[in-house]
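# Have a look at this fold, sequence not included:
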């Protein structure tokens, strides 16, 4: 070591470490945390979220997503708007109502999944209720945050129902099919496939026992559930929002390729699910709630601006809201995957 002082020796040693690739561990960039609220408890039509998580798609995008079960599509919107969650899978019509009544920034839809209206009033097939007008003078019920219940004023306006003759009671979501089956209410609010498969799990035959009065059959051509993101997340971490959408889009593609893998991912979160029923629920959701003809042109995730504007006007007029928000105040197309990566055929 003659002729080499301590400082020179330190330099040489550090240089040797670098040269042999034995430098200090590389700094791992922290992933952006995203807290997400789902529309409902864990079920088949959430497969794409769980596959995206299990297959590392969120991690690849530099995000760490925590998902909680929800209590309704409308509730997901208010929970994101209130700051409890960064992202929700919620009803875009509830977001329209919120935006129409607030001047300050509200969350934005960033990825549309349910492009056909699933909203309905379910009644017993044995009843004499066949049309919306037959609901007059009846007792209806639903969970307070149910999307169909929140949109009932719009449905009543379009179908010219006299709502002064209709009584509505609230109850917990898990009581819905029991309340209908026992005759404690004449009709229940909900998504068609939520009611259908919950009834199936309760021992009913929904195809024989339940008749659906669907909002979409009476001029309410609405969008429904979308990924919605808080303005704070959009403003502070726009790339995280893009990454989330890309990852969920990949999860959807994987679900379509292998529905059983999607159901297995749900079962990892909720082992007590009936896998056969949840697969049926998943396939029915793809068929009934995500298959609007427009997806052949624009793909799942996107919207038709003209159709969306008309949907906004329906919600605003029927609820006597103070104004009609512009499309861009409710939904942003800035975070969508490229057109060639969007699903255009559900098979």
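Ah, there it is. No experiment lies behind these values; they were computed from the predicted model shown. Numbering: from 1, shown residues only.
# going forward, measure contacts and count neighbours with C-alpha atoms only.
OK.
# what about residue 165, how many residues close to it?
For residue 165, the count of nearby residues is 11 (other C-alpha atoms under 10 Å).
# same question, residue 32
Neighbour number of residue 32 under other C-alpha under 10 Å is 17.
# Find the nearest non-adjacent residue to it, please.
Leaving aside its chain neighbours, residue 32 sits nearest to residue 63 (4.5 Å; criterion: C-alpha to C-alpha, 6 or more residues apart in numbering).
# which ones are touching the one you found?
Residues near residue 63 by C-alpha atoms under 8 Å, 6 or more residues apart in numbering: 31-34, 240, 243-244.
# just those residues now: which is nearest residue 339?
Closest to residue 339 out of these is residue 243 (15.5 Å), distances taken as C-alpha to C-alpha.
# So the closest one lies in a helix, does it not?
Yes: judged by DSSP: H, G, I helix; E, B strand; the rest coil, residue 243 forms part of a helix.
# That one contacts residue 61, doesn't it?
Yes: at 5.0 Å, residue 243 counts as touching residue 61 under the criterion of C-alpha atoms under 8 Å.
# so residue 22 is in which element?
Assigned by DSSP states H and E, residue 22 belongs to no helix or strand.
# coming back round to it: who has more neighbours, residue 243 and residue 61?
Taking neighbours as other C-alpha under 10 Å, residue 243 and residue 61 compare with residue 243 leading, 22 against 19.
# Report the contact partners of the more buried one.
Counting by C-alpha under 8 Å, 6+ apart, the residues that residue 243 touches are 58, 61-63.
# one more time with 6 Å, if that's ok
When contacts are counted by C-alpha atoms under 6 Å, 6 or more residues apart in numbering, residue 243 touches residue 61.
# repeat for residue 171
142-143.
# how close does it sit to residue 297?
41 Å (C-alpha to C-alpha, to the nearest Å).
# could you point out which element follows the helix or strand containing residue 17?
For residue 17, the host element (DSSP H and E) is helix 6-19. For helix 6-19, the following helix or strand on the C-terminal side (DSSP H and E) is strand 32-37.
# which parts of that following strand are buried?
32, 34, 36-37 (16 or more other C-alpha atoms under 10 Å).
# do you know how far residue 208 is from residue 103?
47 Å.
# Pasting the second one now:
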């Protein structure tokens, strides 16, 4: 009797010990994916962190890591180098990159995050910068050495029929831009509109003029989710999975940004919730612009992208003209029903 009880207990113990090993063998293996932001962690990219924190990437079989970026142009070279598989970067700069590299594109846009580029120049009214670009004549405008808003200015100048040197550039670091504006070292500065909330927190909005590139009639697509050629050709299912999870989180953030703000505060506790909510309010205007109600989030109107390519080729004197299909690959987008704006 005692022998039977001993054998039964041993068998139970053996099963309990073996169970974790069996579970570990049956657990799905996650695909690692390195994603680079265009800049630091803010509510502009809160949907990516919501997807991470709520397990949407894991649900799609992905082990995603998200790193801060060094600018929307630098993201392209990060991905082209193979250090990152995907990231967020400026699509106009991607057009230039395609024109300057021969052969198969090393990087493609796969989801249009900013349906309109949030490019603005913000000027001080006490320096004579009023509500139009003509008032910038002869002024000093701060910008980083390599950044998308600065590089896109010649397209605005061409549209307005003013000289490229309509004003003088003052090169400064991203982190110093607010300081030079507040001190009055410059008359104006370039911004992503939603990045300017840090300036709005230090200067009264009635003291500032916000000059939008879109108001000049320059309709440019902004930062897009980019993927390396290796991912697009060898692992399109992984790219599609990342986009599904991100799109899901983006829809939720547009409907209610509070959980997404909480997600970025887990990553950067120092962030101010009120400031980030205001930043997202501005971001949403460019992410879910009017076009998205027709073709859904993440897509582009081909003729508009073709026009953007033409402008970039002309303004920058590029020797080759990339194709819109080569720049933007819509083959891995989530289904239209998933991308149709719900908020």
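Thanks, I have the structure now. Bear in mind that the values here come from a model prediction, so they are computed numbers and not experimental data.
# re earlier: can you list the residues that contact the helix holding residue 17 of structure 1?
residue 23.
# chain center to that helix, what's the gap?
The chain centroid and the centroid of helix 6-19 of structure 1 are separated by 56 Å under C-alpha atoms, centre = their mean, to the nearest Å.
# Also stretch 203-210 of structure 2?
Worked out by C-alpha atoms, centre = their mean, stretch 203-210 of structure 2 lies 26 Å from the chain centre.
# Now do it: distance from first to last residue.
Using C-alpha to C-alpha, the span of stretch 203-210 of structure 2 from its first residue to its last is 13 Å.
# Under the alignment, what does residue 275 of structure 1 map to in structure 2?
Using TM-score structural alignment as the criterion, residue 275 of structure 1 maps onto residue 273 of structure 2.
# ok, which stretches of the stretch 51-200 of structure 1 are strands?
Counting by DSSP state E, counting those that start in this stretch, one finds strands in the stretch 51-200 of structure 1 at the ranges 63-68, 87-91, 108-112, 119-124, 139-142, 167-170, 187-191.
# Against which helices or strands is the third one packed?
What it means is strand 108-112 of structure 1. Judged by 3 or more C-alpha pairs under 6 Å, 6 or more residues apart in numbering; DSSP states H and E, the packing partners of strand 108-112 of structure 1 are strand 225-229.
# ok, average deviation of the strand it packs on from structure 2?
Here the mean offset of strand 225-229 of structure 1 against structure 2 after fitting is 0.7 Å, by mean C-alpha distance after the TM-score superposition for structure 1.
# Just tell me the aligned range of that strand in structure 2.
Using TM-score structural alignment, strand 225-229 of structure 1 pairs with 223-227 in structure 2.
# hang on, the earlier thing: would you quantify the distance from the match of residue 275 of structure 1 to residue 42 of structure 2?
Residue 273 of structure 2 is 10 Å from residue 42 of structure 2, by C-alpha to C-alpha.
# which residue packs closest to residue 58 of structure 2, ignoring adjacent ones?
residue 30 (7.2 Å).
# The one you found against residue 61, yeah?
Yes: if you go by C-alpha atoms under 6 Å, residue 30 of structure 2 and residue 61 touch, sitting 4.9 Å apart.
# Which one's more surrounded, these two?
Shown here are residue 30 of structure 2 and residue 61; by other C-alpha under 10 Å, residue 61 has more neighbours (17 against 14).
# show me the contacts for the more buried one.
With contact set as C-alpha under 6 Å, 6+ apart, residue 61 of structure 2 has these partners: residue 30.
# repeat that with 7 Å
30-31 (C-alpha atoms under 7 Å, 6 or more residues apart in numbering).
# Residue 135 of structure 1 too?
Contacts of residue 135 of structure 1 by C-alpha under 7 Å, 6+ apart are residue 129.
# From residue 249 of structure 1, how far off is it?
40 Å.
# Same question for residue 185 of structure 1.
To residue 249 of structure 1, residue 185 of structure 1 is 39 Å away according to C-alpha to C-alpha.
# Looking at the two, which is more packed in?
residue 249 (25 against 22).
# And that one, what's its match in structure 2?
Superposed on structure 2 with TM-score structural alignment, residue 249 of structure 1 falls opposite residue 247.
# so how far is stretch 61-68 of structure 1 from its chain's centroid?
16 Å.
# For the stretch 1-150 of structure 2, which segments are assigned as helices?
2-26, 46-53, 56-59, 74-80, 91-100, 148-160 (DSSP state H, counting those that start in this stretch).
# I'd like these as CSV, with mean neighbour count appended.
Below are the helices of the stretch 1-150 of structure 2 laid out as CSV (neighbours: other C-alpha atoms under 10 Å):
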stretch, mean neighbour count
helix 2-26, 11
helix 46-53, 25
helix 56-59, 20
helix 74-80, 23
helix 91-100, 22
helix 148-160, 19
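# now for those helices, which one comes closest to residue 223 of structure 2?
Per C-alpha to C-alpha, nearest to residue 223 of structure 2 of those: helix 91-100, 5.7 Å.
# The closest one vs structure 1, average distance?
Averaged out, helix 91-100 of structure 2 is 1.1 Å away (mean C-alpha distance after the TM-score superposition for structure 1).
# Tell me how far residue 234 of structure 2 lies from residue 228 of structure 2.
10 Å.
# Looking at the two, which is more packed in?
Taking other C-alpha under 10 Å, residue 234 of structure 2 and residue 228 do not tie; residue 228 has more neighbours (27 against 11).
# Now do the nearest residue to the more buried one once chain neighbours are set aside against residue 80 of structure 2, distance only.
Closest residue in space to residue 228 of structure 2, ignoring its immediate chain neighbours: residue 107 at 4.5 Å, by C-alpha to C-alpha, 6+ apart. According to C-alpha to C-alpha, residue 107 of structure 2 stands 6 Å off from residue 80 of structure 2.
# what is in contact with these two at once?
Joint contacts of residue 107 of structure 2 and residue 80 (C-alpha under 7 Å, 6+ apart) are residue 228.
# Hmm, residue 76 of structure 2 is touching residue 89, no?
Yes: counting by C-alpha atoms under 7 Å, residue 76 of structure 2 touches residue 89, with 6.2 Å between them.
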